[in-house]
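Engineer: Here is my input, please return the structure:
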Amino acid sequence: MQHGQVEGVCLSLKGTTVERPFGPDSQTFKVGGKIFAILGDDGGLSIKLSEVAYEALTELGVMRRAPYLPRGGWAYTDDVTGWDDQELSDLIARSHELVAAGLTKKARLELGL
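Structural biologist: Below is the predicted model of the structure:
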């Protein structure tokens, strides 16, 4: 998957906003003010994973613990171009779902989730 495609997938998810709070080298995608993906201009991507997905993907060595996000199942891949489009799209969508599920019911309703 190409960098621009990852950006497109993130922006296509309901209620998504994008910011650059960590500087000009990375985009932070949020739902309800909570981060669900961080995409570096270098092609690195951090996303939130379920416990099962985190264990499986880190054990296989295709992802590792996300730098600066040591808790809560955050994983990092160095290069999005090595991923199958559908697989990475699904992981990003699941990250969005996991983060959105932690929002209040009111916030989810306001975002149409």
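
Engineer: For the rest of this, base every contact and every neighbour count on C-alpha atoms.
Structural biologist: Noted.

Engineer: The residue nearest to the spatial centre of the chain: what secondary structure?
Structural biologist: Compute the mean C-alpha point of the chain, and by Cα atoms, centre = their mean the closest residue is Ala37, 2.7 Å away. Classification of Ala37 by DSSP: H, G, I helix; E, B strand; the rest coil places it in strand.

Engineer: Roughly how far does it sit from Lys106?
Structural biologist: 22 Å (Cα to Cα, to the nearest Å).

Engineer: Now for Leu109, which secondary structure element holds it?
Structural biologist: helix 105-111 (DSSP states H and E).

Engineer: mind checking how far that helix is from the chain centre?
Structural biologist: Chain-centre distance of helix 105-111: 20 Å, with Cα atoms, centre = their mean, to the nearest Å.

Engineer: this one next, for a side-by-side:
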Amino acid sequence: MTREYVNSVCAALPGAELSDPWGGAHDAWKVGGKMFACVGSVGDGVSVKTLDIETAQMLIDAGIGTKAPYFHRSWVRLPWETEADEMQHRLITSYDIVRASLTKKIQASLPPRS
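Structural biologist: This next block holds a predicted model:
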């Protein structure tokens, strides 16, 4: 997988926005102002949010991801070698987790999730 693949999956999600909050070529994907995916400037993979620390640890133990540097323990880094369907699933799941955590008012302002 590549940065371009991650960006294409994320761009297709309703209300998703790309930003570079730290400068230096970071791709931070947000929904309602909250980040759900990030490709760092090194570009060795994408970091995504999981449901909880236990889920992140399970993905790490299974060899699917690694600890996401600089992020909470509920985030994992998926390397570019991750299968396309797994990468897409984790990006969409991260988006759904973050979107569900937004206030009802912000959720109502976003395009519907089909």
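
Engineer: Given these two chains superposed, what TM-score do they reach?
Structural biologist: TM-score for the superposed chains, counting by TM-score structural alignment, normalised by the length of the first structure: 0.87, backed by 110 aligned residues with a Cα RMSD of 1.6 Å.

Engineer: Wait, the residue nearest to the centre of the first structure touches Gly44, no?
Structural biologist: No - using Cα atoms under 8 Å, Ala37 of the first structure is not in contact with Gly44; the gap is 10.4 Å.

Engineer: Where do the strands of the first structure begin and end?
Structural biologist: 16-19, 26-31, 34-40, 45-48, 64-65, 74-77 (DSSP state E).

Engineer: which other helices and strands contact the second one?
Structural biologist: It refers to strand 26-31 of the first structure. Here strand 26-31 of the first structure touches strand 16-19, strand 34-40, helix 85-101, going by 3 or more Cα pairs under 8 Å, 6 or more residues apart in numbering; DSSP states H and E.

Engineer: tell me which residues of stretch 52-71 of the second structure are tucked away?
Structural biologist: Thr55, Ala56, Gln57, Leu59, Ile60, Ile64, Gly65, Thr66, Lys67, Ala68 (16 or more other Cα atoms under 10 Å).

Engineer: Sorry, wrong one. I was asking about stretch 74-86 of the second structure.
Structural biologist: For stretch 74-86 of the second structure, by 16+ other Cα under 10 Å, it's Ser74, Trp75, Val76, Arg77, Leu78, Pro79, Trp80, Thr82.

Engineer: so who does the first one touch?
Structural biologist: The neighbours of Ser74 of the second structure, taking Cα atoms under 8 Å, 6 or more residues apart in numbering as the test, are Lys49, Thr50, Leu51, Asp52, Ile53, Glu54, Thr55, Ala56.

Engineer: The residue nearest to it when sequence neighbours are not counted and Val9 of the second structure: what is the separation?
Structural biologist: Once flanking residues are discounted, Ser74 of the second structure sits nearest to Ile53: 4.2 Å by Cα to Cα, 6 or more residues apart in numbering. Taking Cα to Cα as the measure, Ile53 of the second structure and Val9 of the second structure are separated by 24 Å.
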